[in-house]
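Asks: kindly generate the corresponding structure for this input.
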Amino acid sequence: MTKQTGLRIHITGVVQGVGFRPFVYGLATRFQLNGWVRNTSAGVNIEVDGEAAVLDEFTKALLDEAPPLSLIDELTATPQALNGFRGFEIVHSEAIADAFQPISPDVSICPDCLRELFDPEDHRYRYPFINCTNCGPRFTIIKDIPYDRPETTMAPFPMCGTCASEYKDPLDRRFHAQPVACPDCGPKVWLEIVGANGRSPLQRNVAILETQKLLGQGKILAIKGLGGFHLACDATNAAAVSELRRRKLRVDKPFALMMPDIATVEKHCFLDETERELLKSIARPIVLLQRRPESPIAREIAPRQDSIGVMLPYTPLHYLIFDENAQFDALVMTSGNLSEEPIAYTNEDARERLSSLADAFLMHDRDIHIRCDDSVARVVEKGIYPLRRSRGYTPFPIKLPWEVPALLATGAELKNAFCITNQKYAFLSHHIGDLENYETLQSFEEGVSHFEKLFRVKPEAIAYDAHPNYLTTRYAQERTERDNVKTVAIQHHHAHIASCMAENGLAGDERVIGVALDGTGYGDDGNIWGGEFLLADYAGYKRVTHLEYFPLAGGDAATKRPSRTALGLLWQLGLDWDANLASVQDQCSEERMALRVQLERKLNTPLTSSMGRLFDAAAALAGVRQRVNYEAQAAIEFEALADDTEMGSYNFDGSNAEIRVRAAIESLIADSLNDVPIPVISARFHNGIVNMVAEICIRLREKSGLNTVALSGGVWQNRYILTRTLKKLREDDFEVLIHRQVPANDGGLALGQAAIASWKLK
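Replies: Next up is the predicted model:
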């Protein structure tokens, strides 16, 4: 008989709430091993007895056959004396002081649960909260770790006999599925009609059928999901979409859509295989797709744009709303909030804040512990390119290339997401939004407290954006006084480049040519930067060239009036305000006179090197848009018009310490005054930017010897510029880093802040 021995295994990563213990139990049974498996706050522990060769096979199978939602970061196997175990069991979880582990994001319903949902013979037939260890809510219902039911918002729902037997059976796919429930014991759904004058809410399946009926009639409904409320209406009903815009105070910004399946998406949009797989992925992000011209989707969904954001259903409730009784095949599914406010996520908050927006509320009584918006992405070069990282991805960590101290990085003012670090993990938060009001700041503070608790982080230091007036800056300074921790101010564009470096796994001694192009970032000289070329590593950076400065008349107010930005640029360049230019015509004579005085006397005219503002000016001068209703609207519409077949380009002079734009703007104005079509003007402007970036990178390589280029900042969300710049740089033999895990915009900034701060604190 072969000698038996013992083995102790410790596993870290996303290994709780994903069916890992029953997986281990099944493996141990298959290999006829005795011992136990246990969840702890630090991961999963296993002790087994068996023959050495069998234990090796068991250990290999742990890695090779792990459950689909799990991610093993590290497996440590330590031989030990034979324990004399009899049988194999799953033992109670153990809380370990200060220990932590990654947590699974919320993921879409799995094929098994979806099949049961529509099986009339199944106990959970048409039950809106069906789930198992392979799917369902995770992050949004967890209050603390270890991930056990008492530490989730499912604690108020005692399991019935059927659910309890499944929960306790190691061979059942609902074994220790913490949100497990059924119609007899779990959460319930109901429909409240606004202005129903005391009429009782409709319950269960009747509520869902009435929801479908109201949506088919053009009504607007507030629907409670995984991470908050959506506002929904029929996406083919132009009147309903326009009414939602009016109520939500959202003039032009595109709405996200939900469609029931891939076949429906293909009816409305062009799809490649990567986009198809991204739509179907368990994260179920909103994916930006090119719409088909013949699609009946209302043009009011995304005015003056040729792309729309689409997601597939990801909860059982969504699938029930789209069942065979539905009279629609596409719904608007936009965040349940008034413009600029955080998403509503409690029933009371929704009734208070959304009652003037919705005709009815489809509610349920499973509490959401932390609000979480939908994620947004697009496909670039057959890979994901995140635009907003939230549900489905958060709080999945980014693995850093070195161990970092416990830090908090507060992110930026716009598109805020913060970052907590512990060991080699960077936990980037869900999308918080623009910190422009008290409600969003509250959401930020609640999120920080939750992450610090979940991941057992007491920050040694707080990193923040160097802008002195950001709310995140004030928050960091207040925490410094209260908690006596260090603070580290990080320059905005350095953080952008460091974010791209960190997610691409660059070690600390590597430098890159960083091309940081965005709308706004506080510069070391007190000006507004945004068209920056840096030689950078985590320890520091050198600003080697940038767009030439021009004044923003009215400061932030100019961002809402591209015509003012355009005239400020012309004034700086010494170019005439030709009366035939659309930007000149947008201002009455009195406005133009006041603007000229403001510029000449330098009254509230901060200087900017921002590429985003240059795009605003170019779009305005080309006649695309003189006033905007949301950030980057002029640039987005300018890009949408670009002619893919146009090869001409405007000339930007990047041979000096400042990038000269006069020649390019003169050419653009001449084309505009000569009635050259806007799509041609747009393409020539975009092509000029691409050529300028490539030329400067070549020059910097010759001077520095660096061959790696990192592209970061919100302007790189422009697909036209990104794809053509990548092609051109690679043709010139550069190694190019782009974002694949966090957004290039300010939503990914906190990762860079954390990376820089950890390096500075070494």
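
Asks: use CA for all of it now, contacts and neighbours both
Replies: Fine.

Asks: find the nearest non-adjacent residue to Asp169, please.
Replies: Phe175 (5.6 Å; CA to CA, 6 or more residues apart in numbering).

Asks: that neighbour belongs to a strand, doesn't it?
Replies: No: residue state for Phe175 (DSSP: H, G, I helix; E, B strand; the rest coil) corresponds to coil; a strand is not indicated.

Asks: what is the neighbour count of it?
Replies: Counted with other CA atoms under 10 Å, the burial measure for Phe175 works out to 24 neighbours.

Asks: do the one 5 residues further on as well
Replies: For Val180, the number of neighbouring residues by other CA under 10 Å comes to 24.

Asks: now do the same contact list for the residue nearest to Asp169.
Replies: Counting by CA atoms under 8 Å, 6 or more residues apart in numbering, Phe175 touches 19, 22, 133, 166-169.

Asks: what do you get for Lys415?
Replies: Neighbouring residues of Lys415 by CA under 8 Å, 6+ apart: 431-435, 745-747.

Asks: pick out the most distant pair among these.
Replies: Pairwise distances across those (CA to CA) peak at 15.1 Å, for the pair Leu435 and Asn745.

Asks: skipping adjacent residues, who's closest to the residue positioned nearest the centre of the chain in space?
Replies: Geometric centre of the chain, nearest residue: Arg389, 1.6 Å, by CA atoms, centre = their mean. The shortest distance from Arg389 to any non-neighbouring residue, by CA to CA, 6+ apart, is to Ser375 (5.0 Å).

Asks: test my guess that the one you found contacts Arg388.
Replies: Yes: counting by CA atoms under 8 Å, Arg388 is a contact partner of Ser375 at 5.1 Å.

Asks: of those two, who's got more company?
Replies: Between Ser375 and Arg388, counted using other CA under 10 Å, Arg388 has the larger neighbour count: 27 against 22.

Asks: picking that back up, tell me the one of the contacts of Phe175 nearest Gly225?
Replies: Of all the contacts of Phe175, Thr133 has the smallest distance to Gly225: 18.9 Å, by CA to CA.

Asks: looking at this, the closest one is in a strand?
Replies: No: judged by three-state DSSP, Thr133 forms no part of a strand; its state is coil.

Asks: want to put them side by side, so please do this one too:
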Amino acid sequence: MSARRRLTVRGVVQGVGFRPFVARLAGELDLCGYCGNDDSSVFIEVEGRHDAVENFVRRLPASAPPLAVISAVAVDDLPPQGDRTFRIVESRHTAGGRTLVSPDIATCADCLRELRDPRNRRYRHPFINCTNCGPRFTVITDLPYDRPVTTMASFPMCADCAAEYRRPTDRRYHAQPICCHQCGPRIWLETDAGRVDGDDAVLSAAQEALSAGLIVAMKGLGGFHLACDATNPAAVRRLRERKHRPAKPFAVMAPDVAAVRRCCTVSADEQRLLEAPTRPIVLLRKHGCGPIADEVAPGIDELGMMLPYTPLHHLLLEPPSTLLVMTSGNLSGEPLCYTNDDARARLADIADVFLMHDRDIAVPCEDSVLAVSAGREVPIRRSRGFAPLPVLLDSPAPVVLSVGAELKNTFCLTRQDFAFCSAHLGDMGTLESQRAFERSVEQLTTMHRVTPELVVADDHPGYATRQWAQRYSDATGVPMRTVQHHHAHVASLLAEHGRVGTRILGVAFDGTGYGCDRTVWGGELLLVGPDLLAASRVGHLRDFLLPGGEAAVRNPARVALALLHEASITDIDGLPCTRALDDPERDLVASQLRTGVGCVRTTSMGRLFDGVSSLLGVRHRVSYEAQAAIELEALARSADDAAAVPMALRDNILDFEPALRGIIAGLLGGTDPAALALGFHHALATATANLAATLADSAGVGTIGLTGGVFQNRILLRALRTDLERRGFEVLDHKIVPANDGGLSLGQAVLGIAATPSIGVAP
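Replies: Down below sits the predicted model:
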């Protein structure tokens, strides 16, 4: 008995080998029909024996390619038509529909075997790829995903590649970036002495430059890296000086896990992350005597390690260049360079050599960063390998554009029941960064062929993103809403867990957020209702004066003096934070604290960590965000035991005064600063758990959420989550978007959706 079915498959089903998979499955079951792409799905019609058709429908989602993400499959009965073959047909355009785009995928094992096989025609080809790996998001210029709408369109396939592309049994069947030595792309090297061409000559010259301690600007998958020998202290120092990045850690690329293990301790979960197709940077504990120069990550006990994810990386990391710093190709504070001309212009004073290629990058994309805490992934930066995978919303939504925060910026665009968070864009403090933000917004809205019906920004009137949103609204007539910073953090957490509508007590700890009372918040406990919009501040960190605003953020010693002033601790002359300031600066801070001139009040948990870091003598001045807190956490990890440090609760307020007095007593009594640092973490976790449990119980809430950048501190995150779970609470923390401001745009978007039910739902 013959049957025919039409299947419409939505999700990440283009650019992941889905159509070849469908064709192979149909051939295996002796079915006829066809499949193809349209703007929102893969469409399939299969015909054959009834049992074989049913088997096809059952196996399709269960056996899909590993990179596919299926969000829905619709199945309809059709009358048999007597097809005699199964074929892949041309893509179709459908009004209003857009499919999902796959992230970029690391080079697969099959391609690596070919890359290293002298008998293979792609031996040592720097751009080898197949349907299971290679560029996707960074080369796509439009949808549906076909070669003419990628940056590979300018490289005509040679006869051999074209034959593989059309052969259903080939691993490169309909692999859009397919290429080889004959059809390109090509690499070359630019030096002061001229240009070097030819793959082997280019790679050899680049390796010689790295071995000589030179800095190489290397065009990669989503932008340029600045590379140097990670074992050469002088080369790393030179890169720091030229990049104007005095202390912020650099990432290191190693050829394999064995090389990583020579530098760091690697658990099974961390190895799984390192080797995943996403190939993120993974934060790992250093060995005490590894080969990597101390200058790569000064002052901390971790290294950000990653494995090669392009064939060019694999070729470059062959001996002798086996451990390379790989940091973003930009000056600190500027956007990533991703075109050849831009790199030549902006990196000329940093790089000695340029390793170029002629495949354009359509969308710039930074490396992603993750860590592991108690076997669980902790996203730090969500970008390459993850963007632009969407967060699935509970129901179809209007088209909302949310513009994110000032630091670690991402933006978010909603369409149908998807929320698309952009790749990491960085800090919005420069005109170049703001222009990059605007280009990225235009790219994403154009790719999805949507016009925002609402734009959402942070309440903070000084954010560049808020000002951009206002200009956009004024120019287009699209209405604009603003939302409170910590409310958006909690909403982001609910959205990524698919729990919008759940009553939750959100613990939102971060550095800076514009408060409803126009002070600087950052240590907040918010009760959020089932409509998401009802949020009340039910607890917070004890407030204190922040002298000089941003000047205090850059100088944790000033924050320490402010905390001591708030706690009425006056005998401070011998403390490390006091000794770090000269007399004029001490006098200035004392005057500000006494008069309140040039001060704002804050409940910032991030600033509390900064102040304690200085109080313990860890870090008094910072050159990058959260440096003092990161180094304090590293010190705490080195402790054998935690010292007893008290912290109090007063009228639903976390009171740091007892902790300050306990730390000072410990310092004066000769207690190990590492034990005091760990004791502070534990005291804060216990006090927060006590307050959160009391507030949740009184409100009848069983779910507590942990969000905000402070929860990138894995000691605090693990201790607080464990304590709350032991008390019987459901605890939500971040798994998809970062807890820091990189996840804020998702929360802004869902708050905008909740506040605007009258806006029509996108098609």
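
Asks: for the two chains, what TM-score is obtained?
Replies: Here the superposed chains carry a TM-score of 0.97, computed using TM-score structural alignment, normalised by the length of the first structure; 754 aligned residues with a CA RMSD of 1.2 Å.

Asks: looking at the alignment, what corresponds to the residue nearest to the centre of the first structure in the second structure?
Replies: Aligned counterpart of Arg389 of the first structure in the second structure: Arg382 (TM-score structural alignment).

Asks: give the contact list for that match.
Replies: Under the criterion of CA under 8 Å, 6+ apart, the neighbours of Arg382 of the second structure are 367-369, 423-424, 736-738, 742.

Asks: ok, 7 Å please
Replies: For Arg382 of the second structure, the contacting residues are 368-369, 423-424, 737-738, taking CA atoms under 7 Å, 6 or more residues apart in numbering as the criterion.

Asks: quick one: map Ile756 of the first structure onto the second structure.
Replies: The equivalent of Ile756 of the first structure in the second structure is Leu751 (alignment by TM-score structural alignment).

Asks: look up how far Val701 of the second structure lies from that match.
Replies: Applying CA to CA, to the nearest Å, the value for Leu751 of the second structure to Val701 of the second structure is 21 Å.

Asks: more crowded one of these two?
Replies: More neighbours surround Leu751 than the other of Leu751 of the second structure and Val701, with 26 against 19 (other CA under 10 Å).

Asks: contact partners for the residue in the second structure that Thr5 of the first structure lines up against?
Replies: Under the alignment (TM-score structural alignment), Thr5 of the first structure pairs with Ala3 in the second structure. If you count contacts by CA under 7 Å, 6+ apart, Ala3 of the second structure has them with 47-50, 53, 80.

Asks: and which of those is nearest to Leu112 of the second structure?
Replies: Of all those, Val53 has the smallest distance to Leu112 of the second structure: 36.1 Å, by CA to CA.

Asks: just give me the match in the first structure for that closest one.
Replies: In the first structure, the position corresponding to Val53 of the second structure is occupied by Leu55, as judged by TM-score structural alignment.

Asks: and for Met305 of the second structure?
Replies: That one, Met305 of the second structure, aligns with Val310 by TM-score structural alignment.

Asks: any idea how far its match lies from Asn718 of the first structure?
Replies: 18 Å.

Asks: of these two, which one has the most company?
Replies: Set side by side, Val310 of the first structure and Asn718 show unequal neighbour counts under other CA under 10 Å, the larger going to Val310 at 26 against 14.

Asks: need the three-state assignment for the more buried one.
Replies: Reduced to three states with three-state DSSP, the structure at Val310 of the first structure is strand.

Asks: which residues are in contact with it?
Replies: Each residue near Val310 of the first structure by CA under 7 Å, 6+ apart is listed here: 256-258, 286-288.

Asks: now swap in His125 of the second structure and tell me
Replies: Applying CA under 7 Å, 6+ apart to His125 of the second structure gives the contacts 115, 180-181.

Asks: same check on Phe411 of the second structure?
Replies: Neighbour list for Phe411 of the second structure: 402-404, 421-422, 745 [criterion: CA under 7 Å, 6+ apart].

Asks: now it, nearest residue through space, not along the chain?
Replies: Leaving aside its sequence neighbours, Phe411 of the second structure sits nearest to Val403 (CA to CA, 6+ apart; 4.5 Å).

Asks: now swap in Val196 of the second structure and tell me
Replies: The spatial neighbour of Val196 of the second structure that comes closest, neighbours along the chain excluded (CA to CA, 6+ apart), is Leu189 at 5.0 Å.

Asks: so who does the alignment partner in the first structure of the one you found touch?
Replies: Leu189 of the second structure maps onto Leu191 in the first structure, with residues paired by TM-score structural alignment. For Leu191 of the first structure, the contacting residues are 201-203, 207, 360-363, taking CA under 7 Å, 6+ apart as the criterion.

Asks: out of these, who's nearest Val241 of the first structure?
Replies: Looking at these and their distance to Val241 of the first structure, the nearest is Ala360, at 15.8 Å (CA to CA).

Asks: residue range for the longest helix seen in the first structure in the second structure?
Replies: With residue count as the measure and DSSP state H as the assignment, the first structure has helix 678-704 as its longest helix. Aligning helix 678-704 of the first structure against the second structure (TM-score structural alignment) gives residues 673-699.

Asks: and what of stretch 267-284 of the first structure?
Replies: Going by TM-score structural alignment: stretch 267-284 of the first structure matches residues 262-279.

Asks: what residues of the helix or strand harbouring Leu751 of the second structure count as buried?
Replies: Leu751 of the second structure is located in helix 744-755, with elements delineated by DSSP states H and E. Taking 16 or more other CA atoms under 10 Å as the neighbour-count basis, helix 744-755 of the second structure is seen to contain the buried residues 744-753.
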